Structures are given as C-alpha cells and as structure tokens.
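# pasting the structure only:
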C-alpha cells in the first residue's frame, strides 16, 4: 500500500466510546457509587480531534454530564414512610422511594433515627439497587428502646444527608405510620407527611390517613 493510501486510511480512523445508544450503563458518580443511566456517545474521527483540538473539551463535557446525571439520580431517593411505634414484638422500619426514572445504587447508605440522645442506625448492604419508582425497606432492631419519636435521616456512602424528616412521634404501638402522600412528595415542609395506615414496601394511600 502506498503512502497516499495509508494517509487516506489514517485520516478516516475513528475513535468510539460507546455505540449502543439505547443501552443502560453503570457509571461512577461524584458520591462514589454506581448509577445506571442511558447515554449516547458519538464516534468522532481522530482527524477532527487533531484539527480542531476538541478532544479535551468533549471529554470534559461528557464527564460533567455524567456527574450531573448521577447526582440527580441519587437525589431522587427519599424517605417515604417511617414506623416509629411498631406493635409489640415488631421493629421500627423506614421505607425509601426512588421518584426518578433511573435505578440508583444505595448500597453503603445508612438510615439514622435520632430520638433525643438515642440514635439508631440501619446500614444498607453493598450492591442494593433501588429501581425507578421502586421501594426499599430498611428494618431496625427489635431490641431498640427509645421514645417512639425522632428525626429520620437518609445518609449516602460519603456521609452526606440526602433527605431528612421533620420530628415525628408515634406512641400508639400499632400499624399506623408517618408517610408521604403521594409517594416521594418532597417540598421540604411538614405537610409532606401524614399519619396513615402503614403500607410497607407498597404505595402510600390516602385511606386511613389522619
């Protein structure tokens, strides 16, 4: 092959990151966890990179997009329902809800209940994925002894508070819980929460809401 032919082929060589435009990928987010998202990457020729000097700018843009989307996905996971006064022989539990359209890796996160000087923590095992519009229930210990009230916090693997409930009290030792209605409603007000019949791991309903 002559030098002209080699030059022709070299100039048309392309660099591709991904070609599956409809595939879901797990990428590492700013919080150190993996997030599943749907991204489209285009093939751009090396000659275009070299001629216009756009490689670094393109890579920075892609990285920024990934970080923004991963942070947004993590922010979609909220506290959705809490049982602070369970029936005798049962345990406290906290339900999480993913209000977004992407799965979020919540392994390594922590649910914390703060009742005055008492603190109870539920650590979510590694590898737990919460699907879009899905639920995850974190179970406390039957040995916990506190005043059946408290503030509930959701904490990510980096120690950041992702969500926090207002102070709530539940001293009736029954199946009533504090929950958001509709699911995932998050206006950062006490009105987001209502006292209702518990629906562990399922959509909250207005039926039985006090």
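Thanks, I have it. Keep in mind that this is a model prediction, so the values were computed, not measured.
# for the rest of this, base every contact and every neighbour count on C-alpha atoms.
Will do.
# residue nearest the centroid of this structure?
Nearest to the geometric centre of the chain sits residue 74, at 3.4 Å (Cα atoms, centre = their mean).
# am I right that that residue is in a strand?
No - applying DSSP: H, G, I helix; E, B strand; the rest coil, one finds residue 74 to be helix, outside a strand.
# try it against this one:
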C-alpha cells in the first residue's frame, strides 16, 4: 500500500539528546509517519441479482478537513486497468464522513480478483487494496475493519454483510 509520507528531522540546537538505559547519546533522529488521507473503506463487487449500476466503493475521510473529490479517480483491475473519475465538479466529503461511489453502467467480472486504487487529482496512488474477489452474489462486501483501519493493522479487511454508509465496526 502506498501512503503519502512525510519525514521529520529532529534538530534541537544541532543535536537531540536521548537517554536510553542510562546511556547518553546525541545525534539526529528521523521519524517517519503516515498522514491520514482519503481511504477506500468498503467495496461491493457482486451484489445480489443484476450487478450493473449496483457495484460501489465507499470512501471515508478520516482527516480533520473536508476533501474535495473533484479530479480524484478510482481504478479497478483484473486483467487490464480501468479508471473512473469520482467527480468532475466540486464534491466535498466532510471530516469523518463517507461517500459511496456507484460504478455507472459498469459490471465488474465476478470470477476475477480485483485490485482497487484511489488516485488523487495529480494521479498519485494514495490507496491500494489487496486483490478482492466475490462470487457470492449476495449483499456481502469487503470492509476495512475497523472503519479507516487499525493503525497497527491498516490492511485488515473482512468479507461480511454490507454496512454501506454506516460504520464497519
């Protein structure tokens, strides 16, 4: 999974003093962390019955600011990749809120595993799922658990009854 990464370099008067088990060490410390960003939170690949116009991806905004979906894209792939623009006009997802994007006029191949990617307006991949497959033809979906993922296990997904536009737990 690709994340936007930022690096912090701790420089306190040229060096950082660290006390560890009674030993005194000096030097520079580099910390790397993942900033929150728009996330793919739930995916319906194979709803009960006819699939066209009923397959969807739920996005979650875990940040403290609204995110404008204008220019963002979802890609899906099994053998070849397809791209869909989420919105060509301004469409805001408020902090902590969800947005369900329904694939327009599209039916995904159910017998193939799909990888879903979320691309920002500059075309950078900010989110990528593992390959998911759904041959159940019911209302089960692939869901990140808990909502937005666990910081220790960000790629923890479950296949269970749909929670569209609601918390996954």
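Nice, thanks for sending it over. Bear in mind that the values here come from a model prediction, so they are computed numbers and not experimental data.
# could you get me the TM-score between them?
With the length set by TM-score structural alignment, normalised by the length of the second structure, the two chains reach a TM-score of 0.69; 132 aligned residues with a Cα RMSD of 2.3 Å.
# quick check, the residue nearest to the centre of the first structure in contact with residue 103.
No - here residue 74 of the first structure lies out of contact with residue 103, judged by Cα atoms under 8 Å, at a distance of 9.0 Å.
# can you report how many residues neighbour residue 166 of the first structure?
Neighbours of residue 166 of the first structure under the rule other Cα atoms under 10 Å: 15.
# what's the match for it in the second structure?
Using TM-score structural alignment as the criterion, residue 166 of the first structure maps onto residue 130 of the second structure.
# wait, that match sits on residue 117?
No - between residue 130 of the second structure and residue 117 there is no contact under Cα under 8 Å: 9.6 Å.
# any idea how far the residue mapped onto residue 157 of the second structure from the first structure lies from residue 147 of the first structure?
In the first structure, the residue matched to residue 157 of the second structure (TM-score structural alignment) is residue 193. Taking Cα to Cα, to the nearest Å as the measure, residue 193 of the first structure falls 20 Å from residue 147 of the first structure.
# neighbour count winner among those two?
Using other Cα under 10 Å as the criterion, residue 193 of the first structure and residue 147 rank with residue 193 on top: 22 against 14.
# list the contacts of that one.
178, 179, 180, 181 (Cα atoms under 8 Å, 6 or more residues apart in numbering).
# quick check: it vs residue 182 of the first structure, distance?
Plainly put, residue 193 of the first structure is 9 Å away from residue 182 of the first structure if you go by Cα to Cα.
# in stretch 116-127 of the first structure, what's buried?
For stretch 116-127 of the first structure, burial by neighbour count (16 or more other Cα atoms under 10 Å) applies to 120, 121, 122, 123, 124.
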